[in-house]
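K.L.:
no sequence on hand, only this structure:
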């Protein structure tokens, strides 16, 4: 299983300009290659396509062998991602303005876009807390980095593959890839269902409920503050906006980490599996009034799902996805489905058997039942073969 570890680089007054010049040179070369690839219609990283005509030219632009290959790969991957988005319909139907705009011009890279490094261009000195990194001005030794002891231990034991050099908001980072072995998955003694929502971020069938009021209040405060600063438009307001950028995202990610850790820990302690709703494409399916759209599109349910998934894999906890259809209208006791069962946002009253329950708790129990059915359906049959 792959996990990324982010460490903070602390270059001195001589090292920082060299790193900045390297990023600018790599991304300038990537933009040139992207324009050439778009004009020629050759967007595959092979000797007969991009590498065949661009490798020597990239080296003439100040890149050594490995960084030139990384630039080739970065451009090819960008066009692969674009083609995948077009095929998936993410850019609209054929002939739509958004799709025509995306396909009619080459992919562009920011001057400070991340640049990948492999072990030939980057070496780690964990005891000294430094890295040696390639730049256009030559090898740059002794660049200090800082991280937690847990992150340092993970880097020493599991770091493998490439690391990305990132310059963000005036700070330098290295994002390293770690290959962590997955724990052996156990046979679950039942499943806990997790109902994701906006009023309640996560409601678990065991009784745990993560209320979303605090996070929603924080998001509203951030939106109101951004609106005021944007309306003011002064230099200090723009500086304040830049300083506060991504603060809401970091806060939401921290909340999701806490919630997912609690759910996985409880499932592991009770030897249960986790059942999640498959909410892929919900933003395209749901139709809401304009005031509600901001709330829906700032809902980080996909991030919470990904956190639950990788934490469950690390702990060996089985995790399955189930169909979310009618989980809020179905009674978890008699399984009767009716739209009128959902009285309001928080209350569920079954019209068939009379069960009264919290709507999200009832939905989480339905998800748990479906998780057991999915798990059983996916197992190999243990019935003896008829002689």
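P.N.:
Structure received. No experiment lies behind these values; they were computed from the predicted model shown.
K.L.:
only C-alpha atoms for contact and neighbour calcs from this point on.
P.N.:
Will do.
K.L.:
what separates the closest residue to residue 100 other than its chain neighbours from residue 79, distance-wise?
P.N.:
In this structure, residue 100 finds its nearest non-sequential neighbour in residue 94, 7.7 Å apart by CA to CA, 6 or more residues apart in numbering. According to CA to CA, to the nearest Å, residue 94 and residue 79 sit 18 Å apart.
K.L.:
more crowded one of these two?
P.N.:
More neighbours surround residue 79 than the other of residue 94 and residue 79, with 20 against 11 (other CA atoms under 10 Å).
K.L.:
so what's that one closest to, chain neighbours aside?
P.N.:
Nearest to residue 79 is residue 43, by CA to CA, 6+ apart, at 6.5 Å.
K.L.:
dropping in the other structure now:
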């Protein structure tokens, strides 16, 4: 499987100036190539035709041969992404303002946008922890870098493919692609059901609860800060808004990483698999009070699921997604389903058999039960599974195995 490793470069002032000049030059060249691509090929830019159209111009602007090739590939990838976004409907219908705006002008690049390097214009000396990198002012040799011990080990053992040069807040980074071997998925002894939410970010069928109260306080404070800055409307306020938005995103990502790591470690230690709810379209299916709409629409539920999936794949832990409907309204003892089983958001009390407990824990237990049933059907011989059972399985669960 492919992952990325980020290391921080430690350039001198002169080296940092050369790196900054390089990003400015390659992104200006990318803007030129993008304009040519748009006027000649519309949104259908391809590598070879665009190479023939702009390669000589990019070389005349002072770019090296391989740098020019990387710029062309960068532009082609940008248009490929734009076409995929349009096909997926993420910019609306053909007459929507967002789609019209995207289709009516060439793709542009920030002057400090990331730029890809390959092994021809970037070489790694992992023993010395230095890199040799091409710039418009010549090749910078013995440029030191640093990172965590685990990342440096992964980089030294598994680096393959491109690396991106990135600048954030005056700090320089290289994001390297690593191809690590994927362990074989084991046969699970049982399943850990995971219920994802807002008040409780993740609750497992073992009763482990990753609460979100601290995060809610943090996000409410960030909302007040945003409101104050938006009321000012100055350029400095807008810059601070972007800065705080990036900080909030990093904070949420860190929390999701920590939760996913804990869930996967627990499943691996006990030889179990991980069962998740299929939350696709959850925001369209649910209704929340007005004061909670911002929190409900902005929390990255999908990101947490992705983190669990890729960490589980690295550990060889099987992952199964099951139907999310009525998991918090179904009694795990008598299987009675009713809205009245949820007298409040945090409480479950079955109106038939009287079973009571925290609602999120009950939901996680139901997720685990559905995973057990689905796994039996997935592994059963075809002759032993009736057509009706197969249809039920397709609706109930989808295996997501590495």
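P.N.:
Done, it's in. Bear in mind that the values here come from a model prediction, so they are computed numbers and not experimental data.
K.L.:
now what about the TM-score between them?
P.N.:
The TM-score (TM-score structural alignment, normalised by the length of the first structure) is 0.92; 383 aligned residues with a CA RMSD of 2.2 Å.
K.L.:
picking that back up, residues contacting the residue nearest to residue 79 of the first structure?
P.N.:
By CA atoms under 8 Å, 6 or more residues apart in numbering, the contact list for residue 43 of the first structure reads 37, 49, 50, 75, 76, 79.
K.L.:
just the buried subset of those residues, please.
P.N.:
Buried members of those, counted by 16 or more other CA atoms under 10 Å: 37, 50, 75, 76, 79.
K.L.:
in strands, which of those fall?
P.N.:
Judged by DSSP state E, the subset of these located in strands is empty.
K.L.:
and of these, the nearest to residue 11 of the first structure?
P.N.:
Residue 11 of the first structure lies nearest to residue 75 out of those, by CA to CA, at 27.7 Å.
K.L.:
residues in contact with the closest one?
P.N.:
30, 33, 34, 43.
K.L.:
tell me the centre residue of the second structure?
P.N.:
Nearest to the mean C-alpha position of the second structure, by CA atoms, centre = their mean, lies residue 303 at 5.4 Å.
K.L.:
in the contacts of residue 43 of the first structure, find the pair that's most separated.
P.N.:
The distance between the two most remote of the contacts of residue 43 of the first structure (CA to CA) is 13.1 Å, for 49 and 79.
K.L.:
returning to what we had before: where does the residue nearest to the centre of the second structure sit: helix, strand or coil?
P.N.:
helix (DSSP: H, G, I helix; E, B strand; the rest coil).
K.L.:
swap in residue 352 of the second structure?
P.N.:
At residue 352 of the second structure, secondary structure determined by three-state DSSP is coil.
K.L.:
for residue 96 of the second structure, see how far away the residue lying closest to it once chain neighbours are set aside is.
P.N.:
Nearest non-adjacent residue to residue 352 of the second structure, counting by CA to CA, 6+ apart: residue 336, 7.2 Å away. Plainly put, residue 336 of the second structure is 45 Å away from residue 96 of the second structure if you go by CA to CA.
K.L.:
with neighbour numbers in mind, choose between the two.
P.N.:
Between residue 336 of the second structure and residue 96, counting by other CA under 10 Å, residue 336 is the more crowded of the two (14 against 10).
K.L.:
for that one, list the residues it contacts.
P.N.:
Residue 336 of the second structure neighbours (CA under 8 Å, 6+ apart): 330, 350, 352.
K.L.:
burial count for the last one?
P.N.:
The burial metric for residue 352 of the second structure, expressed as a neighbour count using other CA under 10 Å, is 13.
K.L.:
residue in the first structure matching it?
P.N.:
In the first structure, the residue equivalent to residue 352 of the second structure is residue 352, according to TM-score structural alignment.
K.L.:
if we can go back for a sec, please narrow the buried ones among the contacts of residue 43 of the first structure to those residing in helices.
P.N.:
Counting by DSSP state H, these place 37, 50, 75, 76, 79 in helices.
K.L.:
contact partners for the fourth one?
P.N.:
Translated: residue 76 of the first structure. Contacts for residue 76 of the first structure were tallied using CA under 8 Å, 6+ apart; they are 43, 44, 45.
K.L.:
can you map out the strands along the stretch 151-300 of the second structure?
P.N.:
Secondary structure of the stretch 151-300 of the second structure by DSSP state E, counting those that start in this stretch: the strands cover 159-168, 171-179, 191-196, 200-204, 209-211, 273-278.
K.L.:
thanks again, I'm all set now.
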